[in-house]
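**Student:** Turn this into a structure:
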Amino acid sequence: QMVRSKALARCGLVLLSLWLCIQSVPISVEKAKEKPKEEDLGPPQSAVSSPKDTGLHYDRYLREVIEYLEKDPHFKEKLKNADMDDIKQGKLSKELDFVHHNFRTKLDELKREEMNRLRMLIKAKHDIQDGNVDRQALLKQFEHLNHMNPDTFEVEDLDRLIKSATNDLENYDKDRHDEFKKYEMMKEHERRERLKKMNEEDRKKEEQHYEEMKKKHADHPKVNHPGSEDQLKEVWQETDGLDPEDFDTKTFFKMHDSNGDGFFDESELEALFTKELEKVYNPENEEDDMIEMEEERLRMREHVLNEVDTNKDRLVSLSEFMAATKKEEFHEKDEWEILHSPSSDDL
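**Tutor:** Below you'll find the predicted structure:
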């Protein structure tokens, strides 16, 4: 479950990131008044333009709203020119009034579908709990919707959706860390419970085996600091098969910007750490926990974003990347400290 959740989380602030990365296209004022073609009213088929799953419970609704809005010429033009503060403060939401009627009708349908989905969720939870429902938790499911007006998609709906997605995704990493801590503590708790049920001889053997596995796990090659020159050069050499003497940061960025949009998103960043993680984790080894590996990947990505992402949009632009390569931290030689499992004393 945790590994699946981790995979869903890899796009970061998808709403803001998608809007800030939309490519410039010629737009005419007259075209905004034209009736959209019928085929344009369906969700885009391009895998490149479609945002990745955020892991939010309203992910499908979020993505479909974005996809329809991006197809309206007027809104797309405003989207392209909006900055981060405008988006967060809800200024962009007011542009919904100018979206073509056909698209607004589709957005109304999406909202009604989302309202029905949440009502079914509430009923199911109510039935399961025999009436003992945490109503505050259930109402929280509706925060991205204006449920006082359930049939039409209005400016307030877009404003709520932006603010909910921004807030939820900004807190997603913290929630993932908390979930991982609980997992680690439960794993240690279960290990200790198993030991209690063993006789003294078996318990000693199990403890000895456990210590051997910990030492084996800790015995690995040096893990380079994520985002450092040594770490990137290792990707350049081992993954790309290029001569380290020819290492060029700008070329490296363009090679690993897999969708060619001029940014490293979260999944593109995390892909850069695979070689480092493979030094420590192997799914065939008893001592290596793949859930810990995914948590380590998350820590590495967070570290790089904290160091490099200066405008905090959870994307690394070419200019941010190049600026980071000129900092002293880029030449960091110290080994990256890998996660360690909790000890009995932590319980």
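**Student:** only C-alpha atoms for contact and neighbour calcs from this point on.
**Tutor:** Fine.
**Student:** Show me where the stretch 201-347 of the chain has its strands.
**Tutor:** 263-264, 316-317 (DSSP state E, counting those that start in this stretch).
**Student:** and the first one, what other elements does it pack with?
**Tutor:** Contacts of strand 263-264 with other secondary structure elements, assessed using 3 or more Cα pairs under 8 Å, 6 or more residues apart in numbering; DSSP states H and E, are made with strand 316-317.
**Student:** this one next, for a side-by-side:
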Amino acid sequence: MTQMEMFEPNIYRQVIDFLEKDQHFREKLHNTDMEDIKQGKLAKELDFVSHHVRTKLDELKRQEVNRLRTLIKAKQDLEGGNDIAVDHQALLKQFEHLNHMNPHTFEVEDLDRLIKSATKDLENYDKERHEDFKKYEMMKEHDRQEHLKTLDEGERKKEEEHYEEMRKKHADHPKVNHPGSQNQLKEVWEEADGLDPDDFDPKTFFNLHDTNGDGFFDEQELEALFTKELEKIYDPTNEEDDMVEMEEERLRMREHVMNEVDSNKDRLVSMDEFLVATKKKEFLEPDSWETLEQNQAYTDEEMKEFEEHLAQQEQDLSQRADDLQKQRDELQRQQEQLNAQKIELQQVRSEAALLTKARTTLCVFRPSLGKSLHDQDRDNKLNMRGICKSVAVQCDQLCNRLLSTLTTKVSFQKSSSTA
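**Tutor:** Modelled structure (predicted):
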């Protein structure tokens, strides 16, 4: 995987797909104006939702652990020769992506293949967790630097001093025992189990913390052993302590113990593996443990590429926002034009109706007017009839022109609507 590919892992695509269906994100998108989108304020909502997605992945991990435990138990039954029947068809139904397996025979070798598949899924999960954390740390540093740019020199100096103070305060904690060492397990034995450290017994300890009694430490049971150590470093009430970093530290501790103790690499620690590990020199005299603050999660080169990636995303988002604004302006212009045409058409219709009414009234009035003038002077009668005829002709002409205009407007409106 190249460094740039690190920023486009499968989990990122899954997050994007999930966001498109997420009610919360859709509402935020609709309630955010163009300027806020350009300034990247919507990205904070993306980060918020990604934590929700991570909880879904945590559930996926628990399912994978249960899947692995099922396979290990089936393998033990076959190896034990206890004539315990294994319903291989039912077992295979749990793993649809493995339907290419031979459905007629189901031996230990087949289970080994399934176990490797399950452990590979869990390894990929851990890799995604590490990549998510690295991006989280880089984004946190990016946001800090962007905030500093908004401050004047005096405020920036105070902010930097506060940042250094918090770093030193976080690093000032009791010594952290090497995960999986005798000293670390003895503290759990004494403080969590309430037992005398002088009576520490590895076998009893294993049975106490194998909470489901299946004869193995799975990943969750192992991680629970590190809670006391993590409490030395992290307190959710302290400003300087980040709980996301605490979970990354827990993951590092579990991976380290797995690498040291899990000899057959099935991502489960059996009692035999655990007891063998307690007899090693590393168990009694371990090296010191370096915590996260002593190991930066990313390199300068990775941070540089991350910044470039963010800049490109911001540019793409800004371009998209500009395009949407142009489309919105064009639609608004077309709507205003259509509204103006509707008003003009309504005026034409009103004028046409008035003229039609006037023409009808005049046509009725003209004959009766002629008849009422029989006792007047002939010249006056003829003159009045001529005036009425002239007015009627002009009304006819004006009415015809308005009707012609009306027809043109209607045709134009239909063609505009069709376009």
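**Student:** re earlier: make TSV out of the strands of the stretch 201-347 of the first structure and add mean neighbour count and distance to residue 108 of the first structure.
**Tutor:** Shown next, in TSV, are these (neighbours: other Cα atoms under 10 Å; distance: least, Cα to Cα, whole Å):
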stretch	mean neighbour count	distance to residue 108 of the first structure
strand 263-264	23	33
strand 316-317	22	35
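**Student:** I'd like these as JSON lines, with distance to residue 293 of the first structure appended.
**Tutor:** Supplementary listing: the strands of the stretch 201-347 of the first structure in JSON lines, determined by distance: least, Cα to Cα, whole Å:
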{"stretch": "strand 263-264", "distance to residue 293 of the first structure": "21"}
{"stretch": "strand 316-317", "distance to residue 293 of the first structure": "23"}
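**Student:** which one of the ones you listed lies closest to residue 113 of the first structure?
**Tutor:** Checking those against residue 113 of the first structure by Cα to Cα gives strand 263-264 as the closest, at 33.7 Å.
**Student:** So what's the gap between the closest one and the chain middle?
**Tutor:** What separates the centre of strand 263-264 of the first structure from the centre of its chain is 14 Å, taken as Cα atoms, centre = their mean, to the nearest Å.
**Student:** in the second structure, what residues pair with that strand?
**Tutor:** Strand 263-264 of the first structure lines up with residues 216-217 of the second structure when matched by TM-score structural alignment.
**Student:** Strands of the stretch 1-150 of the first structure, start to end?
**Tutor:** Counting by DSSP E, counting those that start in this stretch, the stretch 1-150 of the first structure contains no strands.
**Student:** need the helices for it, in chain order.
**Tutor:** Assigned by DSSP state H, counting those that start in this stretch, the helices in the stretch 1-150 of the first structure fall at 2-8, 14-20, 59-71, 73-81, 84-88, 101-128, 135-140.
**Student:** So which elements touch the third one?
**Tutor:** Judged by 3+ Cα pairs under 8 Å, 6+ apart, the packing partners of helix 59-71 of the first structure are helix 73-81, helix 101-128.
**Student:** Also the second one?
**Tutor:** Packed against helix 14-20 of the first structure, as judged by 3+ Cα pairs under 8 Å, 6+ apart, are the following elements: helix 73-81, helix 84-88, helix 155-170.
**Student:** Including mean neighbour count and distance to residue 263 of the first structure, could those go into JSON lines?
**Tutor:** Output for these, formatted as JSON lines (neighbours: other Cα under 10 Å; distance: least, Cα to Cα, whole Å):
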{"stretch": "helix 73-81", "mean neighbour count": "19", "distance to residue 263 of the first structure": "15"}
{"stretch": "helix 84-88", "mean neighbour count": "15", "distance to residue 263 of the first structure": "16"}
{"stretch": "helix 155-170", "mean neighbour count": "19", "distance to residue 263 of the first structure": "19"}
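**Student:** so which of those comes closest to residue 337 of the first structure?
**Tutor:** The minimum distance between residue 337 of the first structure and those falls on helix 155-170, with 24.7 Å, by Cα to Cα.
**Student:** And the helices and strands packed on helix 59-71 of the first structure: which comes nearest residue 261 of the first structure?
**Tutor:** Distance to residue 261 of the first structure, taken as Cα to Cα, is lowest for helix 73-81 among these, at 13.7 Å.
**Student:** what angle sits between that closest one and helix 59-71?
**Tutor:** 100 degrees (axes from the mean of the first three to the mean of the last three Cα atoms, to 10 degrees).
**Student:** Relative to the whole chain's centre, how far out is helix 73-81 of the first structure?
**Tutor:** Using Cα atoms, centre = their mean, the offset of helix 73-81 of the first structure from its chain centre is 25 Å.
**Student:** do stretch 217-231 of the second structure as well
**Tutor:** With Cα atoms, centre = their mean as the basis, the mean position of stretch 217-231 of the second structure lies at 29 Å from the chain mean.
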